[in-house]
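Asks: Below are the sequence and a predicted model; questions follow.
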Amino acid sequence: MSGNSFGKIFTLKTYGESHGRMIGGIIDGCPSGLKLNLKKIQKELNRRKPGQSNIVTQRKEDDKVSLLSGILDGVTTGTPIGFSIENLNYKENDYHHIHKVYRPSHADFVYEKKYGIRDYRGGGRSSARETATRVVAGAIAKQLIKGIKITAFVSSVGSIHLNKPYHKLNLYCLEDTPVRCPDPLVAGKMIEQIKIIRKAGDTLGGVISCIIQGVPVGLGRPIFNKLHADLGEAMLSINAVKGFEYGSGFSSVQMRGSAHNDIFNANETTKTNFSGGIQGGLSNGMDIYFRVAFKPIATIMRKQNSIDIKGKISYLEGRGRHDPCVVPRAVPIVEAMTALVIADHWLLNKIIF
């Protein structure tokens, strides 16, 4: 099975399954001499870990990262950084009922058809448990790209939307509510909606918005590795993501060019930022902003029809501990994948210039 690596210079290769002994990864391409704040790495993992509030999965995992190589006295040596996160609260028995049945809208069916075998214990590699490894790498990437600030937040849950532009929000209060929405009133409505849907045994989708500030002009490559294309690839690699748009996105189709063009100011900034900080595949120095759409997760606590491994009609009902809405815990994952992309292009620019 290939496809377990991300990045071109600053790279991450991950391993492990949802209910195996551990998950982990190897980061390559991180320059030597970077003084790491190890507490910040663990803090990012704590933002993603399960069991942190009553609106997320109640699986209890400490998600303590063990850094195994590539760091000496808290400073990177330039060699590969190996790390692991032990799985402490795995429950294989929660999944015996789907050993021979495919879960609707999961990767079960396609994995078994492609590889001839699948890990039915929570989906194995296809589980969102794998994303904890991305958060570790992203936390290190954030410390590499000093001066560049990445902030993601929940901007919608189901039918509840946050309609204020990001520059009118207090993005420093994201951790004040478990849903990670910077507007307390809207956050309260989102939380209530999640609680209602959880009680009904169902799930909800949502949208995460992300802002990148302090990006220098010229990150990206103008043809096949456009900066927004690499950001899109990163976001679409996250479990449950169904859509990505940057800048004015799909709303731009309703505008005329005369209204959509970003007119320059004398100081090389622009009066508007419909481009989303990227033009011709390269960063232009303005804020980069994008949105990521997450589907309602497929595991629901209701009986559903399906088929078994012999193709016969069967049924199943979700068991175990699952998120009724994935977006609150996905915020640090979006930030991490963003940091990996920016760090990769930042290093590429240093090599070229």
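Replies: Arrived safely, thanks for sending. Because the structure is a prediction, the values reported are computed rather than measured.
Asks: From here on, just use CA atoms for contacts and neighbour counts.
Replies: OK.
Asks: residues in contact with the residue lying closest to residue 205 once chain neighbours are set aside?
Replies: Of all residues beyond its chain neighbours, the one nearest residue 205 is residue 296 (3.9 Å), with distances taken as C-alpha to C-alpha, 6 or more residues apart in numbering. Contacts for residue 296 (C-alpha atoms under 8 Å, 6 or more residues apart in numbering) come out as 203-206, 240, 324-326.
Asks: dropping in the other structure now:
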Amino acid sequence: MSGNTLGNLFAVTNFGESHGPAIGCVIDGCPPGMALSEADIQPELDRRRPGTSKFVTQRQEADQVEILSGVYQGRTTGTPIALLIRNTDQRSKDYGDIAQRFRPGHADYTYWRKYGLRDPRGGGRSSARLTAPTVAAGAVARKWLREKYGTTFRGCMTQVGELAIGFENWQHVDQNPFFAPIADVSAIENYMGALRKAGDSCGARLRVTAQHMPVGLGEPIYDRLDADIAHALMGLNAVKGVEIGDGFASVAHKGSTHGDSLRADPCGSFASNHDGGVLGGISTGQDLEVAIAIKPTSSILVPRASIDETGAPVELITKGRHDPCVGIRATPIAEALLVLVVMEHALRWRAQCADVPVPNGF
């Protein structure tokens, strides 16, 4: 009931608070025998790390991962893998003004009403800081899926605020701080500069995809692959919408054009991918195509009306170091969550259907 664990066969339990001594996770169910070291995990954490550009929070965290258990002589043992990331740049005094007041759009009020108390320092457990262990766990699963099936994952930003971002090439994504698939990001820089000057924030739309997917991952009804993808990605801070394939655009399609026609050459391939690589909750072998909508950052410098813990009205601004758009650093996190769902279903398939023969010609 605690809601801090994602997955069953590949179970990732997340722990820590934004301004506590450390954050981390425990991975239970990783198959044994895979070569694993901190060097396999660190590059993904570096992609998500704060303070990497002037457009994100200037909190300086090295996010150096430590493997505490589950690896012996460089290989996974099949026992729980504990990953630790120490917090080193907390500034808890920045949150003194909101200790008894609730930021509009933030989890302050709901945490207080649910638990009867809350940790206001950086949002405590509700902070996006807690996505770092998710990225670390995703790096472990990503390595196993790549070695086992050749499955790869990537993502990009397709919109920031009102500014739509076209697609040019995947190679551009890691060449700019926005994970934008374009060469010239000056328009995004200007947009974000104006937003930061105004003390305001904006939302974003991201695309995440998995290539070289195995066929047959997912369950028929309640544990559908696409349902679990939506469940996981809605667990990412500030996400307000998840689309699989064409998503809401499917409403305007005709059945004569939306259904992805099967082809005989090569056998079992598809002429299109409107359904985003999932049919009946089960993977088709096509690319998984997922999009998410992220709302504007709640911690801003624009004064807003709220209340305090006595119910009295207050006017609130939030000082400190915050992302003007949490979507800027969210691409590696969204990728990791998609990885974790695919990993879970890959292990489920292996447990139930590994002996199912592949039909002739496929």
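Replies: It's in. For clarity, every value in this text was computed on a predicted model and none was experimentally measured.
Asks: still on that earlier bit, quick check: of the contacts of residue 296 of structure 1, which lies closest to residue 351 of structure 1?
Replies: Distance to residue 351 of structure 1, by C-alpha to C-alpha, is smallest for residue 240 among the contacts of residue 296 of structure 1, at 34.7 Å.
Asks: Neighbour-wise, which one of the contacts of residue 296 of structure 1 leads?
Replies: Using other C-alpha atoms under 10 Å as the neighbour criterion, residue 325 leads the contacts of residue 296 of structure 1 with 29 neighbours.
Asks: wouldn't that one be in contact with residue 193 here?
Replies: No: using C-alpha atoms under 8 Å as the test, residue 325 of structure 1 is too far from residue 193 to be in contact (9.8 Å).
Asks: Find residues that contact each of those two.
Replies: Joint contacts of residue 325 of structure 1 and residue 193 (C-alpha under 8 Å, 6+ apart) are residue 157.
Asks: Closest one of the contacts of residue 296 of structure 1 to residue 124 of structure 1?
Replies: So of those, ranked by how close each gets to residue 124 of structure 1 (C-alpha to C-alpha), first place is residue 240, at 15.1 Å.
Asks: Distance of the closest one relative to residue 345 of structure 1?
Replies: 26 Å (C-alpha to C-alpha, to the nearest Å).
Asks: And the helices in structure 2, which stretches?
Replies: 38-48, 108-115, 131-149, 186-198, 225-233, 255-258, 331-353 (DSSP state H).
Asks: Of all the ones you listed, which one is nearest residue 285 of structure 2?
Replies: helix 131-149 (11.2 Å).
Asks: Show me what that closest one packs onto, helices and strands only.
Replies: strand 11-16, strand 22-28, helix 38-48, strand 81-86, strand 152-160, helix 331-353 (3 or more C-alpha pairs under 8 Å, 6 or more residues apart in numbering; DSSP states H and E).
Asks: Identify the residues contacting stretch 225-245 of structure 2?
Replies: 6, 126-128, 131, 217-219, 273-278, 281-283, 288-297, 326, 333-334, 337-338, 341-342, 345.
Asks: repeat for stretch 111-119 of structure 1
Replies: 1, 108, 124-125.
Asks: rerun that using 7 Å as the cut-off
Replies: Here stretch 111-119 of structure 1 makes contact (C-alpha atoms under 7 Å, 6 or more residues apart in numbering) with residue 108.
Asks: Could you give me the buried positions within that stretch?
Replies: 118-119 (16 or more other C-alpha atoms under 10 Å).
Asks: gap between that stretch and the chain center?
Replies: Relative to its chain's centre, stretch 111-119 of structure 1 lies at 25 Å (C-alpha atoms, centre = their mean, to the nearest Å).
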